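Asker: Got a predicted model here, sequence first, then my questions.
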Amino acid sequence: MTTATHPRPTVSPIWPVPIYQADFPEAAAYNVALAELILLQQAAQEQPVILPGGLDARKSSEDILTWEHPAVTWLRGHIMGAVTAMATDMLGDAAQHITARPIAEGWAVTYAEGASLLPHTHHSTSIAGVYYIDPGTTDSGQDPGFLQLLDPRPGAVARDSSSGVIRIQPVAGRMVAFPGWLNHQVRATASKERLRICVAFNVSFTAPGGMA
């Protein structure tokens, strides 16, 4: 007589959301040059471009990552490093077969005092992200200017079913990347002394079977 065996109960983390975060210690000199380039470009704009969904958040042209400058080349390299890490986490061994397209778009955003960005997604891209050049002044007690990553599960509004909002502090030289479909927002900055300056980016890739 054979005794049937049953698998032990398990709890598995299904559909985890990969979040990339890195701080680059060599960033200071590059950040000075990037801030200078961005502010010059915005000053040359005939009309200020307000970021859609943003409150007093000013946007540069979307070709910043094509500019010919050593600081931009440095930034592009780190963005592709983030994309490689994210693709490997999301696709495993299949990541080596990915065909990466050139960075679709990258743009600078400057936030003055009180500027913020409403919840939104970058639904048409594979990976979205931000690189902080100058966080402005911050008060960690109020989360000013923090990037907030929102729980993507529709039912997570129920009590105790969500781990809550993930808050990431803007720090000079910090890069954050996440799936383009992840809902996120930016808290209002409290900076009164200088602008908060960052570069946002979208990267798309295709994988075997047409995954994008």
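Answerer: Received, thanks.
Asker: alpha carbons only for contacts and neighbour counts from here, please
Answerer: Noted.
Asker: what's near enough to touch Met90?
Answerer: The contact partners of Met90, taken as CA atoms under 8 Å, 6 or more residues apart in numbering, are Pro18.
Asker: which parts of the helix or strand where it lies are buried?
Answerer: Using DSSP states H and E, Met90 falls within helix 70-91. Going by neighbour count (16 or more other CA atoms under 10 Å), the buried part of helix 70-91 is Ala71, Val72, Leu75, Arg76, His78, Ile79, Ala82, Val83, Thr84, Ala85, Met86, Ala87.
Asker: Report the contact partners of the one residue sitting closest to the centre of the chain.
Answerer: In the chain, the C-alpha nearest the mean C-alpha coordinate belongs to Gly129, at 2.1 Å (CA atoms, centre = their mean). By CA under 8 Å, 6+ apart, Gly129 lies in contact with Met175, Val176, Ala177, Phe178, Ala200, Phe201, Asn202.
Asker: for comparison:
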Amino acid sequence: MQTAIPTIENISTWTTPIFVANNPDHEFLKNELLNFISQAQKQQQSTIDSQIAVDAKHRLFESELTFLEHAHPEVMELRRIFEELVAEVAYDVNRDAWPQDVEVEANVTESWYHITQSGGYHDVHSHPNCSWCGIYYLEPGNASLDGKNGINRFYDPRVNAAHFTDAGTAYLGNQGYWDFAPIEGQMIIFPSYLKHSALPYFGDQDRIVIAFNCVVDIF
């Protein structure tokens, strides 16, 4: 009598999607955005104008959380790009959960710039009150994956994934984090619950990013 071979079904659950995209209009927008941010920095009332998690930030300037609300042509265009990108991302991950033929609308609810000077960093955090977040590398400066200089690090949300490791857990990865190489003109979109940080940055040129939070509606 032959022994029956059981059927095994692989069900992948609780994945965390992260999306990366390049801004095709980066070179067209970059200088105007840098000039606008430079002027805004000179008008800041404090180094951290948002007044949020001040102690988690060192040697960096942060705007108020309304940066993409400015009626400036390049800023408005950047907001449009971000919202269209998040709408695409939301549709991609939710298509099986949404009704067919829905219209998707993503809206930036908070946005800000970071100007990180040499020696600056942003400690571990996540973003509440939104579903998707983004980071745009306007000017990475001297940040690089080699040496972990000024990179963004994303942390494994499976809090107990590393409580035991052997050959059978190799698929989990063994470091508990994922490092993202900062590339000029690149955007990274990630779910708001995902904890992340900006590791210490050292360089002769400031590291400048624009970050944002989004909510999504369907019609």
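Answerer: On my side now, so go ahead. All values derive from a computational prediction rather than experimental measurement.
Asker: quick one: TM-score?
Answerer: Remark: TM-score between the superposed chains equals 0.86 [TM-score structural alignment, normalised by the length of structure 1]; 203 aligned residues with a CA RMSD of 2.2 Å.
Asker: Could you dump the buried residues of helix 70-91 of structure 1 into a markdown table with distance to Glu26 of structure 1 added?
Answerer: Shown next, in a markdown table, are the buried residues of helix 70-91 of structure 1 (distance: CA to CA, whole Å):
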| residue | distance to Glu26 of structure 1 |
| --- | --- |
| Ala71 | 11 |
| Val72 | 14 |
| Leu75 | 11 |
| Arg76 | 15 |
| His78 | 12 |
| Ile79 | 15 |
| Ala82 | 16 |
| Val83 | 20 |
| Thr84 | 20 |
| Ala85 | 20 |
| Met86 | 22 |
| Ala87 | 25 |
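Asker: who touches the nearest residue to Phe19 of structure 2 once chain neighbours are set aside in this structure?
Answerer: Closest residue to Phe19 of structure 2 apart from its sequence neighbours, by CA to CA, 6 or more residues apart in numbering: Ile189 at 5.0 Å. Ile189 of structure 2 makes contacts with Ile18, Phe19, Val20, Val86, Trp132, Cys133, Gly134, Ile135, as judged by CA under 8 Å, 6+ apart.
Asker: among these, which are in strands?
Answerer: In strands, judged by DSSP state E, the following of the contacts of Ile189 of structure 2 are found: Phe19, Val20, Trp132, Cys133, Gly134, Ile135.
Asker: tell me which of those residues is nearest to Thr169 of structure 2?
Answerer: Phe19 (24.9 Å; CA to CA).
Asker: so how far is Thr116 of structure 2 from the closest one?
Answerer: Distance of Phe19 of structure 2 to Thr116 of structure 2, computed by CA to CA, to the nearest Å: 24 Å.
Asker: The two: which has the busier surroundings?
Answerer: A count of neighbours by other CA atoms under 10 Å puts Thr116 above the other of Phe19 of structure 2 and Thr116, at 28 against 13.
Asker: counterpart of Thr84 of structure 1 in structure 2?
Answerer: In structure 2, the residue paired with Thr84 of structure 1 according to TM-score structural alignment is Ala87.
Asker: which residues of structure 2 fall in helices?
Answerer: Along structure 2, the stretches classed as helices by DSSP state H are 26-42, 73-94.
Asker: just checking, what's the longest strand in structure 1?
Answerer: Assigned via DSSP E, structure 1 shows its longest strand as strand 105-120.
Asker: about what we covered before: list the residues that contact the match of Thr84 of structure 1.
Answerer: Residues in contact with Ala87 of structure 2 (CA under 8 Å, 6+ apart) are Val104, Glu105, Ala106, Val216.
Asker: Swap in 10 Å and give it another go.
Answerer: Glu103, Val104, Glu105, Ala106, Asn107, Trp132, Cys214, Val215, Val216, Asp217, Ile218 (CA atoms under 10 Å, 6 or more residues apart in numbering).
Asker: Please apply the same query to Thr66 of structure 2.
Answerer: By CA under 10 Å, 6+ apart, Thr66 of structure 2 lies in contact with Ser50, Val108, Thr109, Glu110, Ser111, Trp112, Tyr113, Phe212.
Asker: What subset of those is buried?
Answerer: Ser50, Val108, Glu110, Ser111, Trp112, Tyr113, Phe212.
Asker: before we move on, back to that, is it possible to get the contacts of Gly129 of structure 1 out as JSON lines so that each row also shows distance to His122 of structure 1?
Answerer: Converted to JSON lines, the contacts of Gly129 of structure 1 look like this (distance: CA to CA, whole Å):
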{"residue": "Met175", "distance to His122 of structure 1": "17"}
{"residue": "Val176", "distance to His122 of structure 1": "14"}
{"residue": "Ala177", "distance to His122 of structure 1": "12"}
{"residue": "Phe178", "distance to His122 of structure 1": "10"}
{"residue": "Ala200", "distance to His122 of structure 1": "11"}
{"residue": "Phe201", "distance to His122 of structure 1": "10"}
{"residue": "Asn202", "distance to His122 of structure 1": "8"}
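Asker: mind listing which of those residues are in strands?
Answerer: Under the assignment DSSP E, the contacts of Gly129 of structure 1 contribute Met175, Val176, Ala177, Phe178, Ala200, Phe201, Asn202 to strands.
Asker: Please say which position in structure 2 the fifth one maps to.
Answerer: By TM-score structural alignment, Ala200 of structure 1 lines up with Ala211 in structure 2.
Asker: in structure 2, what residues pair with the longest strand of structure 1?
Answerer: Residue span in structure 2 matched to strand 105-120 of structure 1, by TM-score structural alignment: 110-125.
Asker: Run a quick neighbour tally on the counterpart of Pro144 of structure 1 in structure 2.
Answerer: The equivalent of Pro144 of structure 1 in structure 2 is Asn149 (alignment by TM-score structural alignment). A count of nearby residues for Asn149 of structure 2, using other CA under 10 Å, gives 19.
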